[in-house]
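S.K.: I'll drop the sequence and a predicted model, then ask my questions.
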Amino acid sequence: MIFTRPRTTAAESMTSVSIASLFVISAIVLSGCGGDSNDANEADAPIVPPVSNNAPVANAGGDQTVMSAAVITLDASGSSDTDGDALSYQWQFTSLPDSSAAVLSGASSATPSFSADTDGSYVVALTVSDGTDASVDTVTITAEATDTNHTPVANAGIDRGVTTGDSVTLDGSDSSDADGDPLTYSWTLDSAPSGSSASLNNAATVNPDFSADIDGDYQISLIVSDGSEFSLADSITISSSTDKGSIPVNRSYAIVDTNQNQCYDSSSGDATSCIGSGYDADYSGNQPDYTLSDDGLMVTDNVTGLIWQQSSDINGDGSLTSDDKLYHSDTMSYCENLTYGGRDDWRLPSIKESYSLIQFSGKDPSGYQGTDTAALTPFLDVVFDWAFGDVASGERIIDGQFASSTQYVSTTMNADATTFGVNFVDGRIKGYPSERLPFYVRCVSGNTDYGVNAFSDNGDNTVSDDATGLMWQQDDSDSVNWDDAVAQCEASTTASYSDWRLPDAKELQSIVDYSRSPDTDNQPAIDPIFNASSFNNEAGENDWGFYWASSTHATYNGNGSSATYVSFGRALGYMNGTIMDVHGAGAQRSNNKTSVSATPGAGSSSGASGTFYYHGPQGDILRDNNKVRCVRDIEPSDVTAESEGYTLFSPMQSTDTYLIDQQSNTVHSWQSDYRPGLSVYLMESGELLRPGVITNKPATFAGQTGGSAGVIELLDWNSEVIWQTTLATDSYLSHHDVEILPNGNILAIVWEAKTAAEALALGRTSVSGDSLWADAIYEICRASEQSNCSDGEIVWRWSTWDHIVQDADSSISETYVTDINEHTEKVNLNFFNGSGSADWTHVNSVDYNSAADQILISVRNFSEYWVIDHSDASRGIVTRVGNPSAHGGDGEQTLFVQHDAQFIESGTAGGGNILVFNNGANRPEGNYSSVDELCFQGEDCTPGEMMNSYSEGVSGEFYADHISGAQRLKSGNTLVCEGTEGRLFEYNASHEVVWEYHYGSEIFKATRYMSDHPGLAELN
């Protein structure tokens, strides 16, 4: 019997007879046949009319024409059943183009998908059934190649160091063209060290060369062409030195820091201070650093060189749901057919590439019973889109698994073929059944060497990995628990090194060898260059261990009593009374730091060596005595700063504040609800003074991002808010910086807004928008027994608006003067910064001199610093330095959109002078930054006279066009924050850099505190 969508008279006659009717008719006819019939009973039996059923109508959707390599989602939602019966769906290809290997994912769902992997027609049949009747419809998808030419992408390789005198061969072979067009190459030597005679040989080939004849940096760019279009230029820097020890090393397998900045008490799980115990948050590695492409489609990892899809929304409906997941058989072809950014090297990431993105600032929602996910934190940077499991489709919240190309060389569960995946919701690597679980997909391109180790045996019981820059202990050891493992590494002196540490989860996973397993090789999943001790596991098998990592695996409610580990042996679980490998050697899981028997919800059973404990859906086996292998950096800093102490900073895109020691270890951190706005200070009381950026700015200041704040808070050592005030109305908004006064009150920089009409009425010649903002300094009360003011009260105010003059309109007598230059204590209302912004003056720092009771402010848009009297708010500017044209004068401009003007403390080199980070944009001779020490007042110098200056000049690399700061230290050294680069460094009196730290993203300023600073009492 055939059931089909009604299209012919014959078909219509067939569909008028239901399956149930035919069964009834057959039963009646058959009852009158054979030898055992009872005629009387038959005569008396009533004839039951058949139950009528209306057949469903299948609707496979309309035919489509798509581009080749597109992922197509089919839709049966137009199918219907007039009886209201529930429908089931089954899709199948009835015709495919030659050479196509397309596979339907979710073929029994209403919305399956497939990748149109080649040109041609794909005919798909949909069968819809209501359980009684069925009907069929077909849809044709035609895939066609696009005629659009893609712009090629140049790839000049990576920055690297060489020895002066060497011949350097360049490599453009990673340049690409999505259309497969042949490429031509054009290399240019853009700059070379002074005195160099270097030139490129064979500059029109893929591999030109040159001789690095002088120490210094050689800037080289590459442009490629496909015959129709030219690529954008890609540039690299070749750094040449005669001192091999100074040659920078670029790591092909650089490990990105876990982004874990909180320490936890091992027993209670409570958040605690980081005090250098050896926890993950005590150490800072390569900080996460991402760049989103202009079109929003790609994210470049500036540490690893990998380029990622920003979104995993493969069906393009604007949200991540189960409909965006693919079975593993479709994931590779989906990635390989991508052409984002004109690149043709898209691929499904390996497990090591995928794991490079994990961040252990995330919190595990396992066990969370709620439905509101707003407060849950994923293990992934916010630059990427992400989603929890699709609860509406029957998934768990934790079903956020992303596919990798790494297959387990053995099997898991019931001999299932297994694919490793990273779950960015619960923070784990596990092996998953390859074709029983659909995955989210995030494709990758670039750096094909990522994840490839370069091990060498040092002959002293250590192993170096030149790809990652890490040195490992060759032997492992046993532990009692996680605390013991941490302590072992901190105390280790293997090969006479004293800076060993327990590796974080990402460092530890970097040495997994996914080509090995206990069941296929009778070896652990690690290179044989390492020694790994074996033991009899809970099932009595010869096996290898779980290895502790320093990274805490915190739960959704902030409990940090569990730590991560990586399994180099079988990742055992206890399921249905059987011990088995449930997740594969190379899995990353977690268990309790001190006592697995105390794990909430843990079960226990008897194994080959006695009682064991297990937990979770797959019964993950838990162990207290996980193994230990310590790590250190191959290149620890061999430069010792001349100043002791700790450096405080708050990254601009983070809500955290960090205190680091001279070895670049994080010794403490604070957490806030706000990003910094923008400075941060440690008070002698141990409290953290921190302006914060509010998200809902008053309408007048909506959209302003350059330094805005709105709230000032004080945090105690444990990040609890102990004082807070808001400075945000339609007429004023705090921004940039604050300063604590001896009486405990706080100075704050505030924008004060006037309407355009008000500003024009004062003599402003033009206003580009609805309002004009000038800066004021407010003194904010912190109520105490000694004060006579209310908490948060504005008790003192100095405002630019009270000191303006203009020479444009004599009818406005209130502000008119005939000669601006005769009123240097006043502010020229018509001095324009050229930006057309409402932010007219843009003060970016405030400092206080208690001896003189004077306030120093940096006025960026005037390229000046001003000194004003705290004792007399009615008085105008006492001293101004930097740009005579701002007040109608003549003379040389010395400051250029500067930041962070500070009084140098008495008793310090240069005491009494003023230190300024001179950003240096639009200098007449070219852009470069400098740290300038200028005379304030004294018998031996004139105000504004240059006393000392640090720079690299126009030809150097030291240039930050915005933010940044500097601080003169007690030793006479100077701490510098090159804010745009996230670089902190210290130079001595000879201008030699003696300490350096790279955070990797923007920092407004940094402050050094000596070890005996009273605010560090909790640390000491």
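M.R.: Yep, that arrived. Model, not experiment: these values are computed from the prediction.

S.K.: contacts, neighbours, all on C-alpha from now
M.R.: Will do.

S.K.: quick check: Asn828 vs Gly216, distance?
M.R.: Separation of Asn828 from Gly216 (Cα to Cα, to the nearest Å): 46 Å.

S.K.: could you do Ile621 as well?
M.R.: Counting by Cα to Cα, the gap from Ile621 to Gly216 is 55 Å.

S.K.: and for Ser13?
M.R.: Ser13 is 88 Å from Gly216, by Cα to Cα.

S.K.: please identify which of those two sits among more neighbours.
M.R.: Gly216 (19 against 10; other Cα atoms under 10 Å).

S.K.: ok, which stretches of the stretch 651-800 of the chain are helices?
M.R.: Along the stretch 651-800 of the chain, counting by DSSP state H, counting those that start in this stretch, helices occupy 756-761.

S.K.: tell me which stretches of the stretch 751-900 of the chain form strands.
M.R.: Secondary structure of the stretch 751-900 of the chain (DSSP state E, counting those that start in this stretch): strands at 771-780, 794-799, 804-805, 827-828, 843-849, 854-859, 864-869, 877-881, 899-903.

S.K.: wait, what's in contact with the nearest residue to His899 once chain neighbours are set aside?
M.R.: Leaving aside its chain neighbours, His899 sits nearest to Phe917 (5.3 Å; criterion: Cα to Cα, 6 or more residues apart in numbering). Taking Cα atoms under 8 Å, 6 or more residues apart in numbering as the contact definition, Phe917 lies against 898-901, 929-932, 964-966.

S.K.: three-state assignment of Phe917?
M.R.: When classified by DSSP: H, G, I helix; E, B strand; the rest coil, Phe917 comes out as strand.

S.K.: where's it relative to His887, distance?
M.R.: 22 Å.

S.K.: then Leu762?
M.R.: 17 Å.

S.K.: any idea which of the strands of the stretch 751-900 of the chain is most buried?
M.R.: strand 899-903 (a mean of 28; mean count of other Cα atoms under 10 Å).

S.K.: okay, now the one to match up with it:
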Amino acid sequence: MIQKTPALALTPLALGLLIAVAPAQTPQRGLTLFNPNADTNTYLIDNSGQVVHSWAFGQMPGNTVYLEPDGTLLRCKQVAGGLTLGGFGGGIQRAAFDGTLTWDLNLANAQIHQHHDAISLPNGNVLTIVWERLSAADAIAAGRNPSTLAGPNWIPDAIVEYRQTGPSTGVEVWRWRAMDHLIQDFDPTKANFGVVADHPERLDINFPPTGPPTGEWLHVNSVSYDPVFDQVLINSPFRGEFWIVDHSTTTAEAAGSTGGNSGKGGDLLYRWGNPAAHGAGTVLDQKLFNQHGTKFIEPGRPGAGNVLVFNNQVAGPPLHSEVWELERQADGTGAYPLAPGAIWGPAAPVWTYVAPNPGDFYSGFLSSAQRQPNGDTLVTSGTQAWLFEVTNAGAKVWEHFNTFPAVGGKMVFRSTRYEHYLWSDAAEVSAASGATVGFDLLAGSDFAGHVYLLLGSASGTSPGLPIDGELLPLVTPDPYFNLTLGQPNVAPFAQTLGVLDGQGRASASLTVPAGAVGALVGVTLDHAFVAIDPVGFAVSLASNSQSLTIVP
């Protein structure tokens, strides 16, 4: 409960904002984003399963979709021609709320082909996975046993960071290559010859000992970023393990064994899942089987910094899938101490989800898991087209079966839930030329018929304003806040106060007249909305914020 101020007493609506009623939210509140594998559309659904927004594209996904912090959609796309291995993509797209492409980068050529996953970094760059298109001769030159090669190609993986430079251009700013960190015990004439078990920081180029005719070696299918230690997680189902590497390196350092925060360059800092992959165990020691969606748990969420993994093919009987949470073995500096001859822990997960009838939950490939702010876990069982949420105790509190596209397969690679309810169509507006900035409010059908009020502040977003158990990300007291609160729907504001429609949606706008706000050049105006229950007149939702900077 906050104290009333003169500004908050200006309208009867303000009094309603102060009534403290905070209903429990279960399942985790938010909107769930996914793109079916056989559909060019990306969907955002609410917890009632209603599609509240969608984006239409010209190419199939390749494979993930995410929302960036400002609400921009980040998407991998398939590109015709080139490699068509499982999970192939070929490019990265960014799209505004209305579907306008703001970035369309092709990454499919004679040297590389993007695939599976691409994520946003805090610096605004994008980190993605690419296949390097090499030859069997390249593999042999690096110590691969020629008798284990089934074709003329050798397709390893690299992790590449791109910075957008234009609507269809980007520049590479960092690269980590699996081929730079090899060990092998087959060919003593090579510089990387050695005892595999003595080098857990390197990848045995002869594991697995057999491979597909395509020459694909690792099939990396997910990448994740830890902002606390500036590290990257890389998942390889072909090897039944994941690795962590240092992202603080330069590209040159990432190609070697020195430099970066770790002092180890691009060598593996940590690996887990299959000791046999580095000569430290047998098939009986393998823990992960065709695993997907391996990700760090986000900061601020229960288990933050741990690793969630969808373990697709857990032996039974019956054969089934499980979701595991693993405590990675980092110390306070982001190092992973390891005694000689030992393997990294943990010995077992700290949390596991298994269906009450294990065989009911099985996806042999695809799939993902995401920890929620309330401690629940959102699970995507990809081949079953089944999205569901479970508590820490394993109770299912929400589920949704994908029905898109109308004709064709319904499988889903990954789903992600966001507490993101407000979009704007501009981040800057010129004081000289002026403009009308549109806002899209999207709370979901649970909030249909609720009153909404779009508010603003020129004083920032933190620590925010607690109201009725919600936290409005706007700083008060503030003159602009008072203006948006006291004069909704009055120029320069339009439709900033109203009622959410049957899907919990509304639109609003702010018009900046040409030449009228010169004194505000350099000022950032942050906006967010509240939804208000029309029965109890309590705030039922406080949205994320959107920033608008006044430029010359």
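M.R.: Cool, the structure landed. Small disclaimer: the values here were computed from a predicted structure and weren't measured.

S.K.: returning to that earlier point: who's more crowded, Leu762 and His887 of structure 1?
M.R.: Each of Leu762 of structure 1 and His887 has its neighbours counted (other Cα under 10 Å); His887 has more, 23 against 19.

S.K.: alignment lookup: the more buried one to structure 2.
M.R.: Per TM-score structural alignment, the equivalent position to His887 of structure 1 in structure 2 is His278.

S.K.: OK, contacts around its match?
M.R.: Going by Cα under 8 Å, 6+ apart, the list of residues near His278 of structure 2 reads 196-197, 199-200, 202-204.

S.K.: including distance to Cys941 of structure 1, could the strands of the stretch 751-900 of structure 1 go into CSV?
M.R.: Compiled in CSV, the strands of the stretch 751-900 of structure 1 are given as follows (distance: least, Cα to Cα, whole Å):
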stretch, distance to Cys941 of structure 1
strand 771-780, 29
strand 794-799, 29
strand 804-805, 30
strand 827-828, 26
strand 843-849, 19
strand 854-859, 19
strand 864-869, 17
strand 877-881, 14
strand 899-903, 16
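
S.K.: how many other residues sit next to Ala966 of structure 1?
M.R.: 27.

S.K.: which SSE is it in?
M.R.: strand 965-968 (DSSP states H and E).

S.K.: pull the residues that contact that strand.
M.R.: Residues from elsewhere that reach strand 965-968 of structure 1 (Cα under 8 Å, 6+ apart): 899-900, 902, 904-905, 908-909, 915-917, 931, 974-979, 1004-1008.

S.K.: just the buried ones from these, in PyMOL syntax?
M.R.: To isolate the buried ones among those in PyMOL, judged by 16 or more other Cα atoms under 10 Å, type:
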select buried, resi 899+900+902+904+905+909+915+916+917+931+974+975+976+977+978+979+1004+1005+1006+1007+1008
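
S.K.: for Met946 of structure 1, which non-adjacent residue is closest in space?
M.R.: Per Cα to Cα, 6+ apart, closest to Met946 of structure 1 is Leu934, 4.7 Å.

S.K.: that neighbour pairs with which position in structure 2?
M.R.: Using TM-score structural alignment, Leu934 of structure 1 lines up with Leu326 in structure 2.

S.K.: same thing with Leu572 of structure 1?
M.R.: Under the alignment by TM-score structural alignment, Leu572 of structure 1 pairs with no residue in structure 2.

S.K.: I'd like to know how far Leu572 of structure 1 sits from Tyr614 of structure 1.
M.R.: For Leu572 of structure 1 relative to Tyr614 of structure 1 (Cα to Cα), the value is 9 Å.

S.K.: got the contact list for the match of Leu934 of structure 1?
M.R.: 306-308, 346, 348-351.

S.K.: separation between it and Gly300 of structure 2?
M.R.: 17 Å.

S.K.: against which helices or strands is whichever strand or helix holds Val397 of structure 2 packed?
M.R.: For Val397 of structure 2, the host element (DSSP H and E) is strand 396-401. Packing partners of strand 396-401 of structure 2 (3 or more Cα pairs under 8 Å, 6 or more residues apart in numbering; DSSP states H and E): strand 386-390.

S.K.: ok now the strand it packs on, how far from the chain's centre?
M.R.: 17 Å (Cα atoms, centre = their mean, to the nearest Å).

S.K.: find me the equivalent region of that strand in structure 1.
M.R.: Using TM-score structural alignment, strand 386-390 of structure 2 pairs with 983-987 in structure 1.

S.K.: which other residues reach that stretch?
M.R.: By Cα under 8 Å, 6+ apart, the list of residues contacting stretch 983-987 of structure 1 reads 641, 973-978, 993-1000, 1003, 1006.

S.K.: could you redo the last one with a cut-off of 6 Å?
M.R.: With Cα atoms under 6 Å, 6 or more residues apart in numbering as the test, stretch 983-987 of structure 1 has contacts from 973-977, 993-998.

S.K.: for these, which one is nearest Ser113 of structure 1?
M.R.: Checking those against Ser113 of structure 1 by Cα to Cα gives His998 as the nearest, at 45.2 Å.

S.K.: OK, contacts around the closest one?
M.R.: Here His998 of structure 1 is in contact with 982-983 (Cα under 6 Å, 6+ apart).

S.K.: map it onto structure 2.
M.R.: Aligned partner of His998 of structure 1 by TM-score structural alignment: Phe401.

S.K.: so which residues of the stretch 601-750 of structure 1 form strands?
M.R.: Counting by DSSP E, counting those that start in this stretch, the strands of the stretch 601-750 of structure 1 are 603-607, 610-615, 620-622, 631-633, 646-651, 656-660, 666-671, 681-682, 688-693, 710-715, 721-726, 732-740, 746-755.

S.K.: which bit of structure 2 covers the strand or helix carrying Val162 of structure 1?
M.R.: Using DSSP H and E, the element containing Val162 of structure 1 is strand 160-163. Using TM-score structural alignment, strand 160-163 of structure 1 corresponds to no residues of structure 2.
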